[in-house]
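>>> this one's structure only:
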């Protein structure tokens, strides 16, 4: 008897899911989950007083934070979405400089996108694509004590903010008329310049970095 009831319940859920209504014009969608920024950086040589030091460069590590999405459906298939998150923290390393850990930084990468859902709203599975613009604000840039006490005697660190394009693919799966599972992947064009000063060389030190991260997010969403 229990097995029959379990089978009937599972069948009811399976049949109900495809009939969960997806999105309509005027809907507001809020998503939250774990978001990871994974830099795929391409760095220039470090320049000391304008002279490039061959075989050198900068590196950045990955970080995971709380990600937030807010979307408004303009039509049943087209929406406008804002990506937000708690601040990301990255270690700034070097190559060709004895593995010197240069510093630490934080950033916020708000991204505004237009998203498009190709499936009919009667489908529980809702893949989508999107494209938009990103602004990355770097703050709390600071050198490590290792960098300050190195032979270069570095002083101060500044990272330039960035504007760039962003693209994404994602999917929602409607668990109910309002609750959904979400997964998304983005590529964001982030370019920055790091600047510090060497007392030992009496010169400004600069490095250009194309951060260009892939951004991964998995979480839950709710439609209002």
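Ah, there it is. Note that the structure is predicted; figures quoted are calculated from it, not measured. Residues are numbered from 1 along each chain as shown.

>>> From now on I want contacts and neighbour counts done on CA atoms only, so please keep to that.
Will do.

>>> those helices in the protein, which residues are they?
For the chain, the helices defined by DSSP state H cover 2-16, 145-148.

>>> what's the most buried one of the ones you listed?
Comparing those by mean neighbour count (mean count of other Cα atoms under 10 Å), helix 145-148 ranks first with a mean of 16.

>>> okay, pairing it with this:
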């Protein structure tokens, strides 16, 4: 797979006409992304000390817009939403398995540095902030079978972001994009149950977001 990607990028660079990223340019990208949480969970308290949760990956499309403030500095805003499930790891909650699901909306703004704005292959790095909103939180059927009717809520998060990527021209307007981001996302999940009372668990999600797609210079 690594060799195939290198071949595609090398071929694109060889055939693409010269292009130049200039101040005022606007890029629109459509990526397919894999959001892979690197979760670190606290205990589910107060009823299940020592029992933690894990969060699954998600695959979704993503749209982003970049505005070049100068030849070398760009501002990128991304918009994507993904659905994730949280499951118990061990003990009682591990036996239940899937505990809850939520949709996650993390709009992220990064300031990018483009060291080679005048080439057909243009790497960049970025740093910025994200605000993450959790919505449509739902308990699993297995959880409600174990502890009765349950309401789930998750606290929104504000954190930083890191980014690295590359644009490879196919034509003067169309390019391939490869991108990876790290998002700092922390939340507290609250489960209000009939049989077990109110339980809370602190989770640092901190996902890596891997993206590949196409872009167009508007």
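Here it is on my side, so go on. What you see is a predicted model; the values in this text were computed from it and never measured.

>>> coming back round to it: now render the helices of structure 1 as TSV, adding distance to residue 105 of structure 1.
Compiled in TSV, the helices of structure 1 are given as follows (distance: least, Cα to Cα, whole Å):
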stretch	distance to residue 105 of structure 1
helix 2-16	47
helix 145-148	14
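
>>> between those helices, which gets nearest to residue 99 of structure 1?
Among those, the nearest to residue 99 of structure 1 by Cα to Cα is helix 145-148 (10.6 Å).

>>> What residues in structure 2 pair up with that closest one?
Under TM-score structural alignment, helix 145-148 of structure 1 corresponds to residues 141-144 of structure 2.

>>> Now do that stretch: everything it contacts.
Contacting residues not belonging to stretch 141-144 of structure 2 are listed as 96, 97, 98, 99, 100, 150 [Cα atoms under 8 Å, 6 or more residues apart in numbering].

>>> in the superposed pair, what's the mean gap between it and structure 1?
With mean Cα distance after the TM-score superposition for structure 1, stretch 141-144 of structure 2 departs from structure 1 by a mean of 1.0 Å once superposed.

>>> Show me how far that stretch is from its chain's centre.
27 Å (Cα atoms, centre = their mean, to the nearest Å).

>>> what's the matching residue for residue 158 of structure 2 over in structure 1?
In structure 1, the residue equivalent to residue 158 of structure 2 is residue 163, according to TM-score structural alignment.

>>> Please name the nearest non-neighbouring residue to that match.
residue 135 (4.7 Å; Cα to Cα, 6 or more residues apart in numbering).

>>> Identify the residue of structure 2 aligned to the one you found.
Counting by TM-score structural alignment, residue 135 of structure 1 corresponds to residue 131 in structure 2.

>>> How much space separates its match from residue 23 of structure 2?
27 Å (Cα to Cα, to the nearest Å).

>>> Kindly report the same for residue 185 of structure 2.
Plainly put, residue 185 of structure 2 is 32 Å away from residue 23 of structure 2 if you go by Cα to Cα.

>>> likewise residue 133 of structure 2?
32 Å.

>>> So for the two, which sits in the more crowded spot?
In this view residue 133 of structure 2 and residue 23 are compared by other Cα atoms under 10 Å, and residue 133 has more residues nearby, 18 against 14.
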